[in-house]
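A.B. asks: prediction below, plus the sequence it came from.
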Amino acid sequence: MSISLSIHGAAHTVTGSCYLLQSGRTRFLIDCGMFQGSKTLKALNYGDFPFKPEEIDFVLLTHAHIDHSGLIPKLVKHGFAGPIYATHGTIDLLSCMLPDSAHIQEMEVSQLNRRNVRRGRPEVTPIYTVQDAESALRAFSPVTYDEWIEPAEGVRARFWNAGHILGSASIEIELTTGLDSPRLMRLLFSGDIGPEVTSFHPVPESPQGLDYVICESTYGARERPQMTLASRRDLLAAEANDALKDNGVLIIPSFAVERTQELLSDLLALAKERRIPRAPIFLDSPLAIRATEVFMDHADELEDGEAFRHAMRSPLLRTTESAQESRMIERIDGSHIIVAASGMCDAGRIRHHLKNHLWRANATVLMVGYQAEGSLGRILQNGTRAVRIQGDEVKVRARIRTLDIFSGHADGTALTQWIEDRGPVSRGIILVHGEEEGLTALHDRLAKKGLDGDRIFAPELDAVFDLLAESPSKRERPAPRRLQPEVVGQLDWHNDLSRLWLDIEEELEKAADDKARRVVLRRIRRALENERS
C-alpha cells in the first residue's frame, strides 16, 4: 500500500490551496482553492486540474476563503460527484461566496469578450457560472468541531477551530497504512491559523503527536508587535483621523469575509465614542453585505457577538447592493469611508473606487490585508507612481497606507509556537501557503528551535510526497509541473508590460515638445527592430 501527498496549490505562493491525498485506492482533496496574483498564476484557474475530478472520492474543506474553496464549482462541473465536508459556518458563508465568485467571473469575462471582439481575438468562457456554483453547494455535508467523521474505509477526519474566520478549521486526518503491521498515520493540515488578537474567535486549537504537519507560512517572516483590541483601535483611529481631515476620503480594500466585519466593528465603535469623525461608512460589496448577515446569524458563536450585532445596526453604516447605488457614492461631498472588495484590489468594486480616487491628493487608501505579489494592491504598496485600471492610466497621488493589524493570519512567532505545540512531529513538517520570504523565515525559526531542518520541506507546485518513505530525501519526487518554479509567486510579463506602458507615457509627457516625443518613439521602434533582426 502507498500513501502519497500531492501539492497542487499554495506552493511558494499564498493562493490556490489544494492538496491531494491518496491512500491505497482512496483519493481525496484537502481544499480546492483559486489562484490569485499575477495573470500567469491566475491562468491556472482556467486550465485542467492536474488530476481527474471524477476520481476524487471526497473533499475536506478548511474554510470559506476563495483561495481555499474557489475552484470547487469547477471540480463539480468537471465530474466530481462525492461529498464535501465543511463546518456549518463555512457552508453558510459559501452559500453567498461561491455564487458571488461566479457572478464576478461572468461579469469580467463579458467585459473581456467585448474587448476581444473589437480586437479580433477569440472569446473566452468563465471558469464556472452561477448555476455551477449553486449546483456545487448541494454537495456540501456539515461537520461539527471535535467530532470524528469516517468519509471512507481506513480514513478518519476531525475538524479543529483554527481561529481564522467564521467556521475555519485545521483538519486532523488518520489513515490506516495497511502494511504487514498496520498502524495509523496521523496528519494535520493547518488551514489558515488565526492571530492571537481577534474580535471574534478563541485561540486556535489542534492535537499533538503527529506524523506530518502541513502548515501555512503566510506571515512566517513577519513579527507583529504585541496587540490588544484597545491598541488596535488606537492605531485605526489615528489612520482614520489623518485620512478624513480636510474633507478627505478613506478607501479600504478589504476581504469580504471576517476582515470587513472586524473592521466595521472597530470603525463603528470608534465613531460611537467620538474618537473619529461620525462620517458615513459605505459597505460597497454585495458579498460583504451578505457575509455580514451570515455573521449576524452566527453571532452566538462569536466572542462578544451581541456587541457585533449592535454595531451593525448603526445609522452611520450604509450598504450599497446595486451597481447604481455604488456609483452614487461618487456624488458624496465631505469626508466619508468606503470599504469594498476585493482585498487585493484585483477584482470587484474596489477597482472602480481606486480609479476615481487614486489621482486625488485628499484620498487615502488603507491596506489592511495581505497583498500577493503581482496584485494591484502589492503594486500600490510598493510605491508605484501610476497604475493601469480597466485599460486606463491613473496617476497615484493618494496616500497609500498599510495597517497590518487586521490580518487573519498568525505571525512568524505564533506559527512557530503553534507548530512546536503540535509535537512531537515524527516524520516531517511541510510548509505551504507562503511566498519565498515567509517559507525561508519559518524554516529557519523552526530549525533554531531544534527541529531537524532536513525534515522541514517547502515543496514546489505539483510536487508529490511518498509519506511512507523512510529517508527524508526520498519523500519528494518530481511530477509534471503546470508552471516552472521560478515563475510561481513572482511578477510576470503582464506586470512588466503594464509598467513599460506607464514608463513610455511618462517619458512622452516629460519630453519638451513633439519633436522630442518623436525621438523617444523612434528609439523604441529601433529597439524593436533590432530585437526582430
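C.D. replies: Perfect, I can see it now. Residues are numbered from 1 along each chain as shown.
A.B. asks: use CA for all of it now, contacts and neighbours both
C.D. replies: Noted.
A.B. asks: what's around the closest residue to Asp300 other than its chain neighbours, how many residues?
C.D. replies: Of all residues not flanking Asp300 in the chain, Glu306 sits nearest, at 7.4 Å (C-alpha to C-alpha, 6 or more residues apart in numbering). Glu306 has 12 neighbours, counted by other C-alpha atoms under 10 Å.
A.B. asks: I'd like to know which elements whichever strand or helix holds Glu306 is packed against.
C.D. replies: Element membership for Glu306, per DSSP states H and E: helix 305-311. Other elements packing on helix 305-311 under the criterion 3 or more C-alpha pairs under 8 Å, 6 or more residues apart in numbering; DSSP states H and E are helix 259-272, helix 286-297.
A.B. asks: Throw these into JSON lines and include mean neighbour count and distance to Phe406, thanks.
C.D. replies: As requested, the helices and strands packed on helix 305-311 are arranged in JSON lines below (neighbours: other C-alpha atoms under 10 Å; distance: least, C-alpha to C-alpha, whole Å):
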{"stretch": "helix 259-272", "mean neighbour count": "20", "distance to Phe406": "7"}
{"stretch": "helix 286-297", "mean neighbour count": "21", "distance to Phe406": "16"}
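A.B. asks: how about those helices in JSON lines, adding distance to Leu188?
C.D. replies: JSON lines is the format used below for the helices and strands packed on helix 305-311 (distance: least, C-alpha to C-alpha, whole Å):
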{"stretch": "helix 259-272", "distance to Leu188": "25"}
{"stretch": "helix 286-297", "distance to Leu188": "27"}
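A.B. asks: check it against this one:
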Amino acid sequence: MASITSYGAAREVTGSCHLLESPACGRVLLDCGMHQGGDAVDRLHDERFAFDPASIDAVILSHAHLDHSGLLPRLCQGGFRGPILCTPATAELLRIMLHDAVGLYLRDLEYKNRRNARRGRPLIEASYGVEDVETALSACIGVEYRKHHSLGAGNSASICFHDAGHILGSAICEVLLQEDGQQKRLVFSGDLGKTDSVLMREPAQLQEADILLMESTYGDRDHRPEGDTLTELRDLLRETWSQGGNVMIPAFAVGRTQEILFHLGTLHHSGELDGWRVFLDSPMAISVTQVYDHWLKLLDTQDIRALDDAKKSSLAEFLPTLSLTPDTDQSMAINRIKGGAIIIAGSGMCTGGRIRHHFKHGIWQANNTIIFTGFQAQGTLGRLLVDGASHVRLFGEEYIVKARIATLGALSAHAGQQQLVDWRASFRSNPLTLLIHGEEKAQQVLADRLRQELDCDLVIPERGQSIEF
C-alpha cells in the first residue's frame, strides 16, 4: 500500500515537502523546500526533518524556488545520497539559487556571531555549508519533459515531468507505481502557472490520476487578466513620474523578474517608458535572466516572437534602458537618484536582499511607489506592507511608511481560483485530491467549490498527516 505524508506546505504556502512511500519506489520526497519569513539564521536553525534523511531513496523536485528546493543541502548533510530528479532547466537554475542562498545565510550568520561575541553569548554553528550545496547539485539528474525515467531499482516505478507553466523548468510530476500487479498514478502539481502568463506556456493538462496533490495558493480569488497589467503598470509609472519619485519592485529572481523586464520592454517599445532608468539590482536575478535567455525554446512562442520582431535575442536587449548592477557600490549609487528610477531587487517577499536597503532610503518618501508582483507569505515584511503597516523595522530602526503601496496581482506566477478549478476538471478520472501549498482560508474556499462543482473526494492534510492510496 502506498502512502503520502505532507511535512511542509500543509495548510501553509512555503516549505514544500511530501514523502511518498511505496514498495515500488521506496521512500521518495516530492520537493524539499525551506520555510520563508522571519530571521533567516533562526529560521534555518529551527528547520527539522521529521524523518531520517539517510532513509530517503530519491527526491523529485518540481522547480527551483527555494520554498521547494532550499533544504536539499541540509538533506544531503543529514546523509541523503540518492538522486535528485528534475528538469534540465531546473538543474541549471538550482545552481544559482542554492549558491546564492548559502552565501546570504553564511554572511547573516557571521554578522549574528559577531554580535553574539560582543554580548558574550555563545556562537552559532553553521547548519550547512557550500560543500553541502555541491553535494546536492552533483546528485541532480535532468529529465526532459514527457520522458519517463525509472524511479528506483527495476521497472516498478517511474517519473514523468510535464510543463507547469510557473517558472522556467517548472514541472507537474507524474509518478507511476506498480504494486501487486496494479498500476497506481500519483500526480503532484508543483506550482501551477497562469494560463495567460507572459513568457510561460500554459500548464499541461493531465487526465488520469489515482491521487492528486494540488497547489491552492490563490484558491480563494482570481487574478486580473494579464492584459490589464500593462495598463496598470503604465498608470503607476505615470503617477510616480509626475510626483518626481522612484519605483521599487521587490521581485523573485526566478520568473517574476523576467516577466517584469518583458512588460517594461513592451512599454519601452510603445514609447511609454521615456525618461525612466531601469535597474536590475540583483546579482542572482541577473544570472537567472541569462539562464532564461539560454532556454528561450521552452518559453511561450508568441512572447518570444516579440523579441525577434524587435531584433533582440535576449530579455535584457529587449529593454535598452536597463542597467545591471551586480556590485554593491553600483547598488548603493542608485539611492542617490532622486526620481525617475525603477529599481527591481530581491527578495520578492522582502525577507532579505537589496530591496530592504532601497526601502531604507525611500519607503518614508510619499512620492515613491512600491509595487508588489507576487504572493506575500504570512510573517514576511512584504505581507506587513501589503496589509497596510504604517511603520516597519529595517536594520534595527523604525521607518514610517509613506510610499504608495501597490500590488499587480496579474503578475502572480500562480494560477487563480478559476484556473485551478479548470485544471482539476481536466481529469477524466476522479482522483483523491489533496490541497497543499495554500493558507487554510484559501484552501477551504477552493475545497467548497471543488466539492460543489466537481464532486471531489478531497482532503486538506495537516502537517504530518499520512494518507494511503
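C.D. replies: Looks like it came in fine. Bear in mind the structure is a predicted one, so any value in this text is a computation, not a measurement.
A.B. asks: what element comes up after the helix holding Glu306 of structure 1 heading to the C-terminus?
C.D. replies: strand 317-319.
A.B. asks: who's in contact with that following strand?
C.D. replies: By C-alpha atoms under 8 Å, 6 or more residues apart in numbering, the residues outside strand 317-319 of structure 1 that reach it are 268, 280-285, 289.
A.B. asks: could you do stretch 442-462 of structure 2 as well?
C.D. replies: Counting by C-alpha under 8 Å, 6+ apart, 6, 10-11, 216-221, 417, 421, 425, 430-436 sit against stretch 442-462 of structure 2.
A.B. asks: list only those of these flagged as buried.
C.D. replies: 6, 10-11, 216-220, 417, 421, 425, 430-436 (16 or more other C-alpha atoms under 10 Å).
A.B. asks: nearest the middle, which residue of structure 1 would you pick?
C.D. replies: Centroid-nearest residue in structure 1, with C-alpha atoms, centre = their mean: Asp67, separated by 4.9 Å.
A.B. asks: out of all of them, which helix in structure 1 is the longest?
C.D. replies: Longest helix of structure 1, by residue count under DSSP state H: helix 88-119.
A.B. asks: please identify the buried residues of the following helix or strand past that helix?
C.D. replies: Going down the chain from helix 88-119 of structure 1, the next helix or strand is helix 130-137, by DSSP H and E. Under the neighbour-count criterion of 16+ other C-alpha under 10 Å, helix 130-137 of structure 1 has 130, 132-134, 136-137 buried.
A.B. asks: ok, those residues vs Asp48 of structure 1, which is closest?
C.D. replies: Ranked by distance to Asp48 of structure 1 (C-alpha to C-alpha), the buried residues of helix 130-137 of structure 1 are led by Asp132 at 16.7 Å.
A.B. asks: what's near enough to touch the closest one?
C.D. replies: 73-74, 76-77.
A.B. asks: in structure 2, what residues pair with stretch 338-357 of structure 1?
C.D. replies: On structure 2, the counterpart of stretch 338-357 of structure 1 by TM-score structural alignment is residues 343-362.
A.B. asks: other residues contacting the matching stretch?
C.D. replies: Residues outside stretch 343-362 of structure 2 that contact it (C-alpha under 8 Å, 6+ apart): 36-40, 246-253, 257, 278-282, 285, 331, 335, 368, 374-377, 380-383, 394, 399, 403.
A.B. asks: ok, now stretch 212-232 of structure 2?
C.D. replies: 13, 186-192, 196-198, 263, 267, 408-412, 414-418, 420, 431-439, 441-443, 445-446.
A.B. asks: next, the buried residues of it.
C.D. replies: By neighbour count on 16+ other C-alpha under 10 Å, the buried set for stretch 212-232 of structure 2 is 212-220, 223, 226, 229-230.
A.B. asks: what about these, which are in helices?
C.D. replies: Using DSSP H, those in helices are 229-230.
A.B. asks: could the buried residues of stretch 212-232 of structure 2 be laid out in JSON lines, adding distance to Ala54 of structure 2?
C.D. replies: As requested, the buried residues of stretch 212-232 of structure 2 are exported to JSON lines (distance: C-alpha to C-alpha, whole Å):
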{"residue": "Leu212", "distance to Ala54 of structure 2": "27"}
{"residue": "Leu213", "distance to Ala54 of structure 2": "25"}
{"residue": "Met214", "distance to Ala54 of structure 2": "27"}
{"residue": "Glu215", "distance to Ala54 of structure 2": "28"}
{"residue": "Ser216", "distance to Ala54 of structure 2": "31"}
{"residue": "Thr217", "distance to Ala54 of structure 2": "31"}
{"residue": "Tyr218", "distance to Ala54 of structure 2": "35"}
{"residue": "Gly219", "distance to Ala54 of structure 2": "35"}
{"residue": "Asp220", "distance to Ala54 of structure 2": "38"}
{"residue": "His223", "distance to Ala54 of structure 2": "42"}
{"residue": "Glu226", "distance to Ala54 of structure 2": "44"}
{"residue": "Thr229", "distance to Ala54 of structure 2": "46"}
{"residue": "Leu230", "distance to Ala54 of structure 2": "49"}
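A.B. asks: quick check, nearest of the buried residues of stretch 212-232 of structure 2 to His294 of structure 2?
C.D. replies: Glu226 (24.8 Å).
A.B. asks: which ChimeraX command selects the buried ones in the contacts of stretch 212-232 of structure 2?
C.D. replies: Remark: buried members of these, expressed as a ChimeraX selection using 16+ other C-alpha under 10 Å:
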select :13,186,187,188,189,190,191,192,196,197,198,263,267,408,409,410,411,412,414,415,416,417,418,420,431,432,433,434,435,436,437,438,439,442,443,445,446
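A.B. asks: how much does the longest helix of structure 1 stray from structure 2?
C.D. replies: Helix 88-119 of structure 1 differs from its equivalent in structure 2 by a mean of 1.2 Å after superposition (mean C-alpha distance after the TM-score superposition for structure 1).
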